[in-house]
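In: model this:
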Amino acid sequence: MSVKVAINGYGTIGKRVADAVSCQKDMEIVGVTKTKPDFEAKLAVRRGYKLYAAIPERVEVFEKAGVPVEGTIEDLIQNADVVIDCSPGKVGAENKEKYYEKAGIKAIFQGGEKKDVAEVSFNALANYEKAVGKRYVRVVSCNTTGLTRLLYMIKQNFGIKKVRATMIRRVVDPKEDKKGLVNGIMPNPIALPSHHGPDVQTVLDVDITTVAFKVPTTIMHVHALNIELEKDAKPEDVVEVLKQEPRIMLVSSEDGFTSTAKVIEYARELRLRYDLFENVVWEDSIAIVDNELYLTQAVHQEAIVVPENIDAIRAMFELADKEESMKITNETLDIGKFQL
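Out: The predicted structure is shown next:
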């Protein structure tokens, strides 16, 4: 079976998911949408994707700009089995009511939507089975994905009593030049704790409290975690466990990884758009004091959720079990191959 996939929103996440779907033998892209005929719309056409207008009333805008469209979002979903909604936060819920429910099509939403937009919030490692056969699935946000992967591995191997996590967040994605934080640090939100802990709990049963701060950088998030373990462990035990998971990459300051800038510089040598689908954990940050684990990780917000979208499709259409789906996704996207 080859699942026909539509991408509604060929932007930061959408274009990456489209390329990832194109690498899979059991699924195919039938089209992507844009709201306006900008450079990304033109690149989509150049890359061979059929382009549709995300807002039906704007078809003429595309035509006047000389950018060919095949039709509207309504036309696109008629040719698809599932739509991956990569539109801005809260717009996905509107699209569900306006288009997807009426068309009777399955849909995957991103972490910017509230959890009630879908039947289940999803992370491949933590709760793949809960998405099997579902019609609406929400892939949790980049920060939640990064936290959940790591905490799942720790919980499975050592048990967790409580998690305290601080997110140092990039303020915007690199291309978002109309907004940002020029010179300052912003509590996000000011009233603590942040939403990330409850979001993790939608996919993983764990006691977690989080706080977050926005800083004037665009390339990655950084998480500082303090995890109270149930079982005794040594730092080397944690290292061995994390090495077992391809979607977690261990790096060291001894290899020159002294900041997120160096991590991204390494990623530029590896993949298109310097995409890092893996959590990046500093091995030399791992310490245990009074059976509390401390570590630091970085999350590439533009790419980390991409493999989760692929696995969500397989779960929804019952194409493979968790282990097989993650194995295929990892192999097709070269995940877990760049550990130094």
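In: all contacts plus neighbour counts: C-alpha atoms, from now on.
Out: Will do.
In: what residues are up against the residue nearest to P187 when sequence neighbours are not counted?
Out: Nearest residue to P187, sequence neighbours excluded (C-alpha to C-alpha, 6 or more residues apart in numbering): F213, at 4.4 Å. F213 sits next to 166-169, 185-189 when contact means C-alpha atoms under 8 Å, 6 or more residues apart in numbering.
In: if we go to 7 Å?
Out: Neighbouring residues of F213 by C-alpha atoms under 7 Å, 6 or more residues apart in numbering: 167-169, 185-188.
In: now the buried members of those.
Out: Among these, those buried by neighbour count (16 or more other C-alpha atoms under 10 Å) are 167-169, 186-188.
In: of those residues, which belong to strands?
Out: Per DSSP state E, strands hold the following members of the buried ones among the contacts of F213: 167-169, 186-187.
In: nearest the geometric middle of the protein, what residue?
Out: Nearest residue to the geometric centre of the chain (C-alpha atoms, centre = their mean): V305, 1.5 Å.
In: pretty sure it sits against G146.
Out: No: the criterion here is C-alpha atoms under 7 Å, and V305 misses it with G146 at 8.7 Å.
In: so how far is the lengthiest helix in the chain from its chain's centroid?
Out: Looking across the chain with DSSP state H, the single longest helix is helix 142-158. Centroid displacement of helix 142-158 relative to its chain, using C-alpha atoms, centre = their mean, to the nearest Å, is 14 Å.
In: for the comparison step, fold the sequence that follows:
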Amino acid sequence: MPKILVNGYGTIGKRIVWAIKKSSDLELYGIVKTRPDYSAIIALKNNIDIYVPSTEYMRSFEEKGIKVKGTIEDALSKVDVVVDATPAKVGAKYKELYLKYGVKAIFQGGEKHNIVDVSFNSLCNYEEAFGKNYVRVVSCNTTGLLRIICSLHQNVGVRKVRALIIRRGADPKEIKRGPINSIVLDPPHLPSHHGIDVKTVLPWLDIETAAVIVPTTLMHMHYLVLELEKESTKQDILRILEETPRILLVDPDKLEIKSTSELIEIARDTGRLRNDFPELLVWSTTINVKGRELVLIQSVHQEAIVIPENIDAIRAVLKLEEDKWKSIEKTDRELGISHGWLL
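Out: As a prediction, this is how the structure comes out:
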């Protein structure tokens, strides 16, 4: 069974570790951490082997009684793939080490497209990542955009996209980010990087995006206007989205909700691990179709949406499954990911 090392054990890394452990065709080899914090203690209690970037890091772990298995170089000679979940731009620095040991690597959206062979989304371009050495799973917002765009494009075609990205200010555990009392243009000019990032996967698409950051930690929100190739109806769009993996339709009238905080409360009440929604959440009552123009609003849980893509990316680079739909189905079944309607 392929052995996977996860470099980085933060918001994304710890979720990828959980997903690998749930995957019947993958084996978690261990994690790489820089700090002997609470997450290292929890990992140790869960019998996860811990590696550090170099021997200089070992003493701080040992002082807290946290057993370290070795350095990252000790692990790289024994694994098939590294999933790099280090902070933005750190992964690029590690690539030389991965090259040295001839290990395939999956990077996250905080890295530049030019350090990899392919930027990746399961629905859009799984085949392009098949057998490649270095793949980048695009960011949470880009994943949300690509999931809806490719679902629609494969059914009714998409010519043009204009989107406003309303970004959360920080993840729930982060204490050094904001804003606290402001709406921040991100960036203060057009376009934002999100549309540019979409084009690393769909270079043919006419897309422009703008973004703002708001003082919330729970989710992102997207307002999209799409020009379709075929005239469609709202029922056509609902049927397509109902059948698309990793998309959940939300009926606010039925559920009597209208906010991301209520979505997270539903996650809590239904027992979702860490209150996660790896699915894209599309508000059904916002879907408005006039001929070939489609407008909708969707919510993106930034902590979870990229996790299934990482598992599919591992399978693609290792040539474990050639058919994207079979990989998606296996990932979703083993991770408990839904589609159709929320409740």
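In: drop the TM-score for these two in here.
Out: Superposed pair, TM-score by TM-score structural alignment, normalised by the length of structure 1: 0.97. Supporting alignment: 338 aligned residues with a C-alpha RMSD of 1.1 Å.
In: okay, helices next: where are they in the stretch 151-300 of structure 2?
Out: 193-198, 234-243, 252-255, 260-269 (DSSP state H, counting those that start in this stretch).
In: buried deepest among these, which one?
Out: Highest mean neighbour count among the helices of the stretch 151-300 of structure 2 (mean count of other C-alpha atoms under 10 Å): helix 193-198, with a mean of 22.
In: still on that earlier bit, nearest to A126 of structure 1 among the buried ones among the contacts of F213 of structure 1?
Out: When the buried ones among the contacts of F213 of structure 1 are ranked by distance to A126 of structure 1 (C-alpha to C-alpha), M167 comes first, at 20.4 Å.
In: hang on, isn't that closest one packed against H223?
Out: Yes: using C-alpha under 7 Å, M167 of structure 1 makes contact with H223 at a distance of 4.6 Å.
In: T329 of structure 1 reaches E308, doesn't it?
Out: No: using C-alpha under 7 Å, T329 of structure 1 is not in contact with E308; the gap is 8.9 Å.
In: how about S2 of structure 1, what does it touch?
Out: Contacts for S2 of structure 1 (C-alpha under 7 Å, 6+ apart) come out as 26-28.
In: need the buried ones from those residues selected in PyMOL.
Out: Selecting the buried subset of the contacts of S2 of structure 1 in PyMOL, with 16+ other C-alpha under 10 Å as the burial test, is done by:
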select buried, resi 27+28
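In: nearest to A233 of structure 1, of the contacts of S2 of structure 1?
Out: For these, the closest approach to A233 of structure 1 (C-alpha to C-alpha) belongs to D26, at 40.9 Å.
In: so what corresponds to that closest one in structure 2?
Out: Matched by TM-score structural alignment, D26 of structure 1 corresponds to D25 in structure 2.
In: which part of structure 2 matches stretch 86-94 of structure 1?
Out: Aligned by TM-score structural alignment, stretch 86-94 of structure 1 falls on residues 85-93 of structure 2.
In: returning to what we had before: dump the buried ones among the contacts of F213 of structure 1 into JSON lines; add distance to T218 of structure 1 as well.
Out: Converted to JSON lines, the buried ones among the contacts of F213 of structure 1 look like this (distance: C-alpha to C-alpha, whole Å):
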{"residue": "M167", "distance to T218 of structure 1": "14"}
{"residue": "I168", "distance to T218 of structure 1": "11"}
{"residue": "R169", "distance to T218 of structure 1": "9"}
{"residue": "M186", "distance to T218 of structure 1": "14"}
{"residue": "P187", "distance to T218 of structure 1": "16"}
{"residue": "N188", "distance to T218 of structure 1": "16"}
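In: looking at the residues you listed, spot the one nearest V83 of structure 1.
Out: Among the buried ones among the contacts of F213 of structure 1, and counting by C-alpha to C-alpha, the member closest to V83 of structure 1 is R169, at 28.7 Å.
In: now the counterpart of the closest one in structure 2: how far from A40 of structure 2?
Out: When structure 2 is aligned by TM-score structural alignment, the residue opposite R169 of structure 1 is R167. R167 of structure 2 sits 29 Å away from A40 of structure 2, going by C-alpha to C-alpha, to the nearest Å.
In: for K33 of structure 2, same thing?
Out: From K33 of structure 2 to A40 of structure 2 the distance is 7 Å (C-alpha to C-alpha).
In: repeat for V81 of structure 2
Out: From V81 of structure 2 to A40 of structure 2 the distance is 21 Å (C-alpha to C-alpha).
In: repeat for N114 of structure 2
Out: Look at N114 of structure 2 and A40 of structure 2: by C-alpha to C-alpha, they are 32 Å apart.
In: these two: which is more packed in?
Out: Using other C-alpha atoms under 10 Å as the criterion, N114 of structure 2 and A40 rank with A40 on top: 23 against 11.
In: make sure that one is indeed in a helix.
Out: Yes: A40 of structure 2: assigned to a helix according to DSSP: H, G, I helix; E, B strand; the rest coil.
In: need the contacts of S2 of structure 1 in JSON lines (columns: distance to V200 of structure 1 and secondary structure).
Out: As requested, these are exported to JSON lines (distance: C-alpha to C-alpha, whole Å; DSSP: H, G, I helix; E, B strand; the rest coil):
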{"residue": "D26", "distance to V200 of structure 1": "29", "secondary structure": "coil"}
{"residue": "M27", "distance to V200 of structure 1": "28", "secondary structure": "strand"}
{"residue": "E28", "distance to V200 of structure 1": "30", "secondary structure": "strand"}
